[in-house]
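Student: sharing a model that was predicted from the sequence below.
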Amino acid sequence: MGTDGQRERFRSKLDQVKQILKGVSHRDTYKNLPSCDVVLIGHQHHFSFLWKEKLYSPILESHVRWERRQGLKCELILKPYSDINGSRSNTNFYRYNRIALFFKVIEKIESGLSRKTRIHDRLVERFWSKLFESSSAKRIAAIQPDKYMCRAARNFDIEIIDLQHGVICQAHPWYGKSFNKSKAASDLPTSFFVWDQESKNVVESWAKDKGCSVTVYGNQWVSRFLNEDCDDAVVVDALKKFPNVDSNSPVVLVSLQWGLENYLNADDYDGAIMTLFKRLVERYHRKYVFLVRLHPVQLYGSRWELAKKSLEDLSSRVNANRFDWLDSSYAALPAILSKTDVHLTFSSTVVKEAAQFNVPSAILDQDIRLGGRRSSYYEDLKEAGIVTVIEPFLDEVVKWIDDQLASKNKEVL
């Protein structure tokens, strides 16, 4: 584990350097940000859907759509170090890669000084203050806004919202009570927009005392599919596209994650997919159809190269119409879930979206079991029986799949 861990840390550092160099090769455009009602701040990793051969961000674009229904104009800023070309995206955006690198250099210099200064903090806070003021925005919406964004927005009495994009539970370092009890209210968003009541309960357990509001706003991307609108061209097109696989067999969706080298041995995880999942696909692709979906982070950089190599190799050993990973990774998740029978993952938040489509999920992370270090993950879904933690053994996984399919067949009868 030591050697594997060192190799992974080196690769991670190298990835960061490469991404910074790619990002700063694009000029900053934040000074061109026009006046608007809402400034939306996200990351290029949120661009995970391919629509009309261009990248589209389900979470960010769905929020833009939500704001527009209220008559508000949105502008998007991408966090460092985005390298998406405008021609590759369906969305207009602004970036601040170069000045962010300057801030990072100042921070690094400060960390080596014997006397503590706050030059970096003041510079970053001033950057956001000027940007928010020049935009005349009434609201800032961001994925996990940092303390500098929050301070700047609060200084101008602008609402700043944290938009949920993944799991929220007490064990999560961004949302758990124990991680936030000592934070100053000025360093926090004024509002949290969450997907469900369970998430609201977690955040409200500490945020209410700090003057932050918590609103159940729903998963807007999923809602667009559950409440299909014939005028929503993105959804209409997404539902027409489905991986070219056998439609007469049960469909098993496997949601992948990045960073599992921190939890699993090299023998159990190749940097892209768990060995167990590969064995499952190889042995049972004649019985089930497998759709393997990459995590959005795996669509970029060396994570993409690792995943591509691993899954192309797996694809070469199974029947083409019984396995897909590329189309499944760029398709709309709700469209995939609408035709999925069961879902497998180590611990992905996709279990929450799957539950909305009544698709049962099996989690292999044993720490999510009752009494485990991450047992607060998906508590409501585990109690409802739509999510189950199972042992990470091939026979156990196959038995769980068969049990779920048998149960579904009984319901149909």
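Tutor: Now that the structure is in, tell me what you want to look at. Residues are numbered from 1 along each chain as shown.
Student: from now on I want contacts and neighbour counts done on CA atoms only, so please keep to that.
Tutor: Noted.
Student: out of everything not next to it in sequence, what's closest to Trp51?
Tutor: Nearest residue to Trp51, sequence neighbours excluded (Cα to Cα, 6 or more residues apart in numbering): Val234, at 7.2 Å.
Student: and the helix or strand containing that neighbour, what's buried?
Tutor: Assigned by DSSP states H and E, Val234 belongs to helix 233-240. Within helix 233-240, the residues scored as buried using 16 or more other Cα atoms under 10 Å are 234-236, 238-239.
Student: from the residues you listed, pick the one nearest Thr91.
Tutor: Thr91 has its nearest neighbour among the buried residues of helix 233-240 in Val234, at 13.0 Å by Cα to Cα.
Student: surely that closest one is in contact with Leu50?
Tutor: No. Val234 lies out of contact with Leu50 (Cα atoms under 8 Å); the separation is 10.1 Å.
Student: count of residues packed around Arg118?
Tutor: Arg118 is flanked by 10 other residues according to other Cα atoms under 10 Å.
Student: coming back round to it: make TSV out of the buried residues of helix 233-240 and add distance to Gln16.
Tutor: Converted to TSV, these look like this (distance: Cα to Cα, whole Å):
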residue	distance to Gln16
Val234	33
Val235	34
Val236	37
Ala238	33
Leu239	36
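Student: this is the other structure I want to compare:
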Amino acid sequence: MFFNKFKKNILIRIHNYKAFKNVDVLLTHQDADCALKIKDKAYPPHIGALIDELKKRNLTYIVINGPSAKIYGDNHYFNAYEFNFSLLLTRTLSFLLDKINLSYLGDKIKSLPWRLILKRLQPKVIIGIQPHPGLCIASRNLNIDVYDYQHGVIDKKHWWYGGKCKTLPINWLPTGYLCWDQNSANALLELRNYSDSSCTVIGNLWVNSFKKNENNPLKNEFRTNLNFDKNKKNVLVSLQWGLEEYYPDSDFWVMPDTLKNIIKSRVSDTNWFIRLHPKQVYCDHAEASKTLEYLQKEFGSLSNVEWSKSTELPLPILLDYIDLHITDMSSVVIEAAMYGIRSAIMNPCCSTGNLTNLYEYESSKGFIDKVGHDKNKIEEFLNKNKIKNISSSNEENKNLKDFFKNYE
């Protein structure tokens, strides 16, 4: 049985490889980026926004998900390909080689599947969401530009961009970065491993596709009436996964008791929209079922608390309804500011710890209140209102046009 399954996997991948044709752009992402469901298919918002731009310019593309992809083929809105077996095999071999100080051979093994794929596809450019190190190695060897497109916060204190990446060899990293704003680009340029990489500010294409285009077809796809009292204030609560690192005394963390009790007490004047992180929904984490159990137990009886539609809706559509935003430290802070929405950040490290400079730009514009778990500060925040939103600049639009001109 194992041999038959092994043989089937190999044949499927050979078939995928042989079916490849030359494309202008290779797009890549991971399961966690598929934050939406459209027509019962998983939809990656930021990749989808990039594809809209490619279509405008008649640029051809292909999407490859991975490594360890569970969302591909008919389950994926853009019929993404996967090469799980090849990537797992080469990752294991390269890991073993790295352990015996043969990293130069490890790099060759790690990049082998990608090198074969790139030689077959002959893309002019690669754009991904945190593209795989093996893909970066292969693209650099073949002199193909590979870009990481921003999908959340980029900051000097971020665990990936400001942490782990600083220890990686430069050839494991992309040749360039496509950022939402200049502040994110500046943060990258200040970090050692990004000094040789280009940073281009093209804006948040996903948010801009809703703000600038009233005829966006996805608006009709998701246009729905959230059941809430329009005379109340609408507050979005963005959840995150894996926060136990910051709360070691807790085996499982959703939100502080302070916020939980405030939500329960503010029934008459507030509608609460709780939004789960994509990894709590689409990646089969045990945390997902625990989170849903927690929400049902604590808020299931409250008619002014909602989390199903709040999670299913595209964030830009939901933000049209929202007055205020509360989170531990989710990057939804950035998108909320684009809609003129203030955010309350509850993580104590953002007030007095090693994350005090997180969201510096949004803070400088008055969009951030650092409330910790203080009941009075949260209550005071809930009395505030929207302020003028951060809009995309003409420079971002020009940068976007100039960027794609290089590959048309």
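Tutor: Right, received. Where do you want to start? The structure presented is a predicted model; accordingly, all values stated were derived computationally and were not measured.
Student: now do the helix holding Val234 of structure 1: everything it contacts.
Tutor: 51, 224-225, 228-230, 331-332, 335 (Cα atoms under 8 Å, 6 or more residues apart in numbering).
Student: which of these fall within strands?
Tutor: In strands, judged by DSSP state E, the following of those are found: Trp51.
Student: may I ask which of the contacts of helix 233-240 of structure 1 has the most neighbours?
Tutor: For these, the largest number of neighbours (other Cα under 10 Å) sits with Ala332, at 26 neighbours.
Student: so how far is Val234 of structure 1 from that residue?
Tutor: 9 Å (Cα to Cα, to the nearest Å).
Student: repeat that for Asp380 of structure 1.
Tutor: Asp380 of structure 1 sits 31 Å away from Val234 of structure 1, taking Cα to Cα as the criterion.
Student: map Ser57 of structure 1 onto structure 2.
Tutor: Alignment note (TM-score structural alignment): Ser57 of structure 1 maps to Pro44 of structure 2.
Student: repeat for Phe346 of structure 1
Tutor: Using TM-score structural alignment, Phe346 of structure 1 pairs with Asp328 in structure 2.
Student: tell me the contacts of that match?
Tutor: Contact partners of Asp328 of structure 2, counting by Cα under 8 Å, 6+ apart, are 238-240, 255, 345-347.
Student: what of Asp162 of structure 1?
Tutor: By Cα under 8 Å, 6+ apart, the neighbours of Asp162 of structure 1 are 141-145, 189, 191-193.
Student: before we move on, what about Tyr30 of structure 1?
Tutor: Applying Cα under 8 Å, 6+ apart to Tyr30 of structure 1 gives the contacts 77, 94-96, 131.
Student: Asp83 of structure 1 too?
Tutor: 19, 22-23, 26, 44.
Student: that one matches what in structure 2?
Tutor: Using TM-score structural alignment, Asp83 of structure 1 pairs with Lys70 in structure 2.
Student: so which strand or helix has that match?
Tutor: Short version, using DSSP H and E: Lys70 of structure 2 is in no helix or strand.
Student: what separation do you get for the residue nearest to Trp51 of structure 1 and Lys352 of structure 1?
Tutor: According to Cα to Cα, Val234 of structure 1 and Lys352 of structure 1 sit 22 Å apart.
Student: what does Val342 of structure 1 give?
Tutor: 13 Å.
Student: same check, this time on Glu75 of structure 1
Tutor: Separation of Glu75 of structure 1 from Lys352 of structure 1 (Cα to Cα) stands at 28 Å.
Student: quick check: closest non-adjacent residue to Lys339 of structure 1.
Tutor: Nearest to Lys339 of structure 1 is Val251, by Cα to Cα, 6+ apart, at 7.3 Å.
Student: number of nearby residues for that neighbour?
Tutor: If we define neighbours as other Cα under 10 Å, then Val251 of structure 1 has 24 of them.
Student: so what does it match up with in structure 2?
Tutor: In structure 2, Val251 of structure 1 lands on Asn234 (TM-score structural alignment).
Student: check whether its match sits in a helix, strand or coil.
Tutor: Following DSSP: H, G, I helix; E, B strand; the rest coil, Asn234 of structure 2 is assigned to strand.
Student: what sits against it?
Tutor: Neighbour list for Asn234 of structure 2: 270-273, 321-324 [criterion: Cα under 8 Å, 6+ apart].
Student: strands - which of the contacts of Tyr30 of structure 1 land there?
Tutor: If you go by DSSP E, these have 77, 94-95 in strands.
Student: okay if I get the residues you listed as a markdown table plus neighbour count?
Tutor: Converted to a markdown table, these look like this (neighbours: other Cα atoms under 10 Å):
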| residue | neighbour count |
| --- | --- |
| Ile77 | 21 |
| Tyr94 | 20 |
| Arg95 | 26 |
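Student: need these in TSV with distance to Tyr30 of structure 1, can you?
Tutor: Compiled in TSV, those are given as follows (distance: Cα to Cα, whole Å):
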residue	distance to Tyr30 of structure 1
Ile77	7
Tyr94	5
Arg95	5
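Student: show me which of these is closest to Val167 of structure 1.
Tutor: Proximity of those to Val167 of structure 1 (Cα to Cα) peaks at Ile77, which lies at 23.3 Å.
Student: surely that closest one is in contact with Val39?
Tutor: Yes. With contact defined as Cα under 8 Å, Ile77 of structure 1 and Val39 form a contacting pair (7.3 Å).
Student: hang on, the earlier thing: most neighbours among the contacts of Asp162 of structure 1, please name it.
Tutor: Pro189 (28 neighbours).
Student: counterpart of that residue over in structure 2?
Tutor: Here Pro189 of structure 1 is matched to Pro174 in structure 2, going by TM-score structural alignment.
Student: hang on, its match packs against Cys136?
Tutor: Yes. Counting by Cα under 8 Å, Cys136 is a contact partner of Pro174 of structure 2 at 5.5 Å.
Student: overlap of the contact sets of these two?
Tutor: Common neighbours of Pro174 of structure 2 and Cys136 (Cα under 8 Å, 6+ apart) are Val146.
Student: what sits closest to Leu256 of structure 1 if chain neighbours are left out?
Tutor: Closest to Leu256 of structure 1 by Cα to Cα, 6+ apart is Leu294, at 5.1 Å.
Student: ok, the one you found - how many residues close by?
Tutor: Neighbours around Leu294 of structure 1, by other Cα under 10 Å: 25.
Student: show me what it aligns to in structure 2.
Tutor: In structure 2, Leu294 of structure 1 lands on Leu276 (TM-score structural alignment).
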